[in-house]
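Asker: What follows is a protein structure lacking sequence information:
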């Protein structure tokens, strides 16, 4: 087995390998149409003024349940911190529209990337975030278990997340927003379906449909 296979590289040409490296998200026993987000422990860095020195941060483990249990949230994932589309449009636009999402029953908005906690913290600070919380999936475990881990060796990135978003209610996925063309070493970087504007319009339409 190669290093990439052992690490969990997505191989869309090999169905058997694909099912192992990007397994289907867990499903609820009560409803086969509901997908449960995988249980993963994330290694985060949180500010702690009791820590001496110029870098007052400490490690803190947070699990999938810490983020998603008991609330309705939006998770969006992208190829990498500090990359152009992510930094110029997707992340800041989600932050700007946060209060609009709240009006439609969203309690938290999370941005996840296959980057370590140091990179994600630096990106959040540089972006001047006010509402969106960042989740570091440094090893790609969550992304792989969500079926969204892809190779981006053509850009020198290694393994990263495909661009997608999901509405998650108490750890169960209500709706997916996955950009088209999910594949390894994709030459393009689609950005439309997972935009905050599209998700907000979808939430509005669902609310309208449910209103008598």
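Answerer: Yes, it's here. None of the values given here were measured: they were computed from a predicted structure.
Asker: switch to C-alpha atoms for all contacts and neighbour counts from now on
Answerer: Fine.
Asker: what residues does the longest helix seen in the chain touch?
Answerer: For the chain, the helix that runs over the most residues, judged by DSSP state H, is helix 196-210. Contact with helix 196-210 is made by 90, 93, 94, 97, 100, 101, 104, 177, 192, 193, as judged by Cα atoms under 8 Å, 6 or more residues apart in numbering.
Asker: Next: stretch 40-51.
Answerer: The contact list for stretch 40-51, computed with Cα under 8 Å, 6+ apart, reads 56-64, 117-118, 121, 135-138, 141-142.
Asker: go with 10 Å
Answerer: Under the contact criterion Cα atoms under 10 Å, 6 or more residues apart in numbering, stretch 40-51 has outside partners 55-66, 116-118, 120-121, 134-143, 145.
Asker: Then stretch 102-110?
Answerer: 67-68, 70-77, 91, 94-95, 98-101, 131-135, 165, 167-169, 200, 203-204, 206-207.
Asker: this is the comparison structure:
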């Protein structure tokens, strides 16, 4: 079942690349006591994700923070090494936290997986965005397959 507005983010673990290597990040700790704009992409370095989705949140980071967002995070069913390299190549450092969902645990827990096997991707996270305040989903925007509209930074800014 897909998570809904007003529900608490399930307890899962992301992995974040740091200067000391990959480190686990508890969703309970990560979302506690702050407002997080989190968005999910089907895969790091994929066309729409690299050309529009991640760059949009990097470009709009200051505007989102001015509207009350404490932190911006990107997640994908990729490992921490790939997410770290993608974030570095895109200039995300200090603007967007790259959270690897390597086994798809977060995507499964929030009920937002997709079958990308016809593209050789296996099970991935759908393209979506949400505002999470102190661990509770305040806003959820899930894209239709193949679309890129409601999960963009621009759309999120309009709604805040």
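Answerer: Looks like it arrived, so ask away. Fair warning: this is a prediction, and the values are worked out from it, not measured in the lab.
Asker: Mark which of the contacts of stretch 102-110 of the first structure are part of helices, please.
Answerer: The helices, defined by DSSP H, take in 67-68, 91, 94-95, 98-101, 200, 203-204, 206-207 from those.
Asker: Quick one: the strands in the second structure, in order.
Answerer: Counting by DSSP state E, the segments of the second structure that form strands are 13-18, 21-26, 35-40, 71-76, 97-100, 113-115, 123-125, 128-133, 136-142.
Asker: Chain neighbours aside, what residue packs nearest to the aligned partner of residue 146 of the first structure in the second structure?
Answerer: Correspondence of residue 146 of the first structure to the second structure, assessed by TM-score structural alignment: residue 110. Nearest residue to residue 110 of the second structure, sequence neighbours excluded (Cα to Cα, 6 or more residues apart in numbering): residue 3, at 5.0 Å.
Asker: how close does the one you found get to residue 107 of the second structure?
Answerer: 10 Å (Cα to Cα, to the nearest Å).
Asker: Those two - which one has more neighbours?
Answerer: Ranked by neighbour count (other Cα atoms under 10 Å), residue 3 of the second structure and residue 107 place residue 107 first, with 23 against 15.
Asker: Wait, that one touches residue 77, no?
Answerer: Yes: counting by Cα atoms under 10 Å, residue 107 of the second structure touches residue 77, with 7.8 Å between them.
Asker: Between those two, which contacts overlap?
Answerer: 40, 101, 113, 123, 124, 125, 126.
Asker: With respect to residue 90 of the second structure, which of those is nearest?
Answerer: residue 40 (15.8 Å; Cα to Cα).
Asker: Show me what the closest one lines up with in the first structure.
Answerer: By TM-score structural alignment, residue 40 of the second structure lines up with residue 77 in the first structure.
Asker: Residue 151 of the second structure too?
Answerer: Counting by TM-score structural alignment, residue 151 of the second structure corresponds to residue 194 in the first structure.
Asker: What is the burial count for its match?
Answerer: If we define neighbours as other Cα under 10 Å, then residue 194 of the first structure has 22 of them.
Asker: Tell me who's in contact with it.
Answerer: Residues in contact with residue 194 of the first structure (Cα under 10 Å, 6+ apart) are 75-78, 90, 163-166, 176-179.
Asker: contacting residues for the closest residue in space to residue 133 of the second structure that isn't next to it in sequence?
Answerer: Of all residues not flanking residue 133 of the second structure in the chain, residue 35 sits nearest, at 4.3 Å (Cα to Cα, 6+ apart). Residues in contact with residue 35 of the second structure (Cα under 10 Å, 6+ apart) are 65, 68-72, 131-138.
Asker: Check the gap between residue 35 of the second structure and residue 59 of the second structure for me.
Answerer: 19 Å.
Asker: Quick one: residues contacting the counterpart of residue 37 of the first structure in the second structure.
Answerer: Alignment note: residue 37 of the first structure maps to residue 9 in the second structure; criterion TM-score structural alignment. By Cα under 10 Å, 6+ apart, residue 9 of the second structure lies in contact with 3, 27-28, 31, 106, 109-110, 132-137.
Asker: repeat for residue 195 of the first structure
Answerer: 76, 89, 90, 91, 93, 94, 163, 164, 165, 177, 179.
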